[in-house]
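Novice: What follows is a predicted structure for the sequence shown.
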Amino acid sequence: MAGTPVHSIAVVQGAAVIDDVDQNLSTLATLVGEAAERGADVVVTPELFATGYAAERAWRHDGAAIRAALADIARKAAVSVVASSVDAAPSGPGEASAHRIAASVFSATGAEALRIHKRHLFGEVEKEWMTPGDAYAQPFEWRNTKWGVGVCYDVEFPEFARAQALAGADVLLVPTAVPVVEEGVDGLGEAWHYSSSLIARLQVPARALENGVVIAYANHCGPGFTGGSCIATPFGRLAARLGADPGVAVVDVPVAAIRAARRVNTYLPDLSVALGDEPTPAGS
């Protein structure tokens, strides 16, 4: 694996307090600082953590000021940070601003290198108060690796991860906020019971496997949330998974191992052949 990059990627999770931006930013600073001390190059934080996850209230806070504070956290820890805020962006020429759930990538110097908008809104509250992103964002290149960014519900759609992989992404960075949902059909046993904890345990590793990517998925913990922040490998396994408590997980990701996984499972080039497109090299 000599000559290819190795990235140290972290996911952090904590319990946010609705509307207590100062406290939440302090919590994030502590978690990001711990990840940086443990050698992380990139730290993924949960969706709308600074405001607390409440779409009907998050837009009332100053998104630009929150992003400035998040940039300062990245600068002080000297590590790249992926963090979420509400972006008041114009819907179109001459139109009023629309509120969108955003994820930003802040460099270790505190510069906002990228901002994307959540494409798939979850639940009636988000749909009432937020506007979806127009399209999946294109991956960006950093340290000889391509990185894709989405938010929460995006990763539950196969189209998101596939679009990122087809655009060349090696690693997907996903802030999330997964509430506890336990629903089933009475009398039919566990096989007929849904748990939202399956997203981290089942869907995220499956997306990583079928697209040959690493996925770093950072969730809230505490009352009402599933925790379980994780880092999935392109071999369909979890390299790290946090439990129900606040914490930090750091995983070294050799890009050569991503290439190796794509030689084992040649889904993307085989899909191209089946669709009559130009094949993608298996090791790319």
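Specialist: Everything's here; your move.
Novice: make it CA atoms for all contacts and neighbour counts henceforth
Specialist: OK.
Novice: quick one: contacts of stretch 45-54?
Specialist: Outside stretch 45-54, the residues within contact range by C-alpha atoms under 8 Å, 6 or more residues apart in numbering are 11-13, 16-22, 24-25, 28, 58, 61, 66, 81-86, 101, 103, 151-152, 175-177, 218-220.
Novice: Could you rerun that using 7 Å?
Specialist: 11-13, 16-21, 24-25, 58, 82-85, 175-177, 218-220 (C-alpha atoms under 7 Å, 6 or more residues apart in numbering).
Novice: what about versus this one:
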Amino acid sequence: MITQIIYQHKNRKGMGNMIAAVIQMNCEPGNIRKNVAAARDFIRKAADKGAEWAVLPELFQTGYLLGGRDREYAGPVPGGEALCWMEETAREFGIMLTGGIIEEQGGKLYDTAVTVSQHGLLGAYRKIHLWGGEKERFTPGNDTGTPMDCGNWKIGMQICYEAGFPEGARLQVLKGANALAYVAAFGAARAEVWDLATRARALENGCYVLASDRCGTEPCGTKFAGRSRIVAPDGTILAQVEEGEGIAVAKLELSNIQQQRAVLPYLKDLRTDLIAAAWQKWANGSERG
């Protein structure tokens, strides 16, 4: 199981209400030095604004499409150059970071989201639902994930296309998550899906969603949607980067989670017994169309 708690994180403010940021950046495929320099600058700006947690896009260090060179830029988790850079940067700015990297384990490559603090790796999540050509590049994960215990905050991770799969988010929340991080390289051609899905995942689960997407266009012509945002538990967009590079910062308040879950008690009223039984029947083939 890849998801694991390496360190029970306590930040400098005790993890009550928290200032968080999402980073929207363009990435040059294969130009690690340029990409991490840009990421570091955005992280510094987020920390200067008081952010205690910042979320970076999917494959932010390498760029998204690497022309068959994925293995060249992959590394193990824990360890590996990409993860070490994140840990060093988290220590430098005293901040928690979430971002997407290419993981290599046992000869297999994974599209993986990781979260680190200044004390080291907190957890990792391998993308389960692979989009299009990703199926030829990566091995899908086989663990739905466990939220990271960060004091009063329980943080779950999802990746890009998975914004459209409510099951993963709901499972994380049922396990205790009150904030979900989505690292993404979501295409501009389906920007309206990103808009709807990120707000829906927050509303239906009564949790915060921090969704960091790429911007710009890669040499192959793939254009990214941007619209990185922080969404409140009632589906309201608290902060968003509209176009181009930038950061969005907002305050996450625990009381808003409690209030929203009282107003719309989806989690309380969810018939987990019935749903679990129905899924089991479907998995066994007895209720398939």
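Specialist: Received it, and whenever you're ready, just let me know what you need. What you are looking at is a predicted structure, and each value in this text was computed from that prediction instead of being measured.
Novice: Report the TM-score for the pair.
Specialist: Aligned and superposed, the two chains score 0.85 in TM-score terms (TM-score structural alignment, normalised by the length of the first structure); 253 aligned residues with a C-alpha RMSD of 1.8 Å.
Novice: Mind checking which of the contacts of stretch 45-54 of the first structure are in strands?
Specialist: Among the contacts of stretch 45-54 of the first structure, DSSP state E puts 11-13, 82-85, 175, 218 in strands.
Novice: about what we covered before: in ChimeraX, how would I select the buried members of the contacts of stretch 45-54 of the first structure?
Specialist: A single ChimeraX command selects the buried members of the contacts of stretch 45-54 of the first structure (16 or more other C-alpha atoms under 10 Å):
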select :11,12,13,16,17,18,19,21,24,25,58,82,83,84,85,175,176,177,218,219,220
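Novice: would you list every one of the strands in the stretch 151-284 of the first structure?
Specialist: 171-175, 182-184, 193-195, 214-218, 230-232, 238-241, 247-254 (DSSP state E, counting those that start in this stretch).
Novice: need the ones you listed in a markdown table with distance to A108 of the first structure, can you?
Specialist: Shown next, in a markdown table, are the strands of the stretch 151-284 of the first structure (distance: least, C-alpha to C-alpha, whole Å):
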| stretch | distance to A108 of the first structure |
| --- | --- |
| strand 171-175 | 16 |
| strand 182-184 | 39 |
| strand 193-195 | 37 |
| strand 214-218 | 18 |
| strand 230-232 | 21 |
| strand 238-241 | 23 |
| strand 247-254 | 17 |
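Novice: Can you check which of these gets nearest to A71 of the first structure?
Specialist: The closest of the strands of the stretch 151-284 of the first structure to A71 of the first structure is strand 171-175. By C-alpha to C-alpha, the value is 16.0 Å.
Novice: Once aligned, what mean separation remains between that closest one and the second structure?
Specialist: Superposed on the second structure, strand 171-175 of the first structure shows a mean distance to its aligned partners of 0.7 Å (mean C-alpha distance after the TM-score superposition for the first structure).
Novice: now for L196 of the second structure: what does it line up with in the first structure?
Specialist: With TM-score structural alignment as the criterion, L196 of the second structure lines up with L202 in the first structure.
Novice: now that match: how far from I258 of the first structure?
Specialist: From L202 of the first structure across to I258 of the first structure, the span is 19 Å (C-alpha to C-alpha, to the nearest Å).
Novice: So between those two, which is more surrounded?
Specialist: I258 (20 against 14; other C-alpha atoms under 10 Å).
Novice: The more buried one and P234 touch, don't they?
Specialist: Yes: between I258 of the first structure and P234 there is a contact under C-alpha atoms under 7 Å: 6.3 Å.
Novice: so what sits against both of the two?
Specialist: 212-213.
Novice: And for L242 of the first structure, the neighbour number?
Specialist: 20.
Novice: nearest residue to it other than its sequence neighbours?
Specialist: Nearest non-adjacent residue to L242 of the first structure, counting by C-alpha to C-alpha, 6 or more residues apart in numbering: G228, 4.8 Å away.
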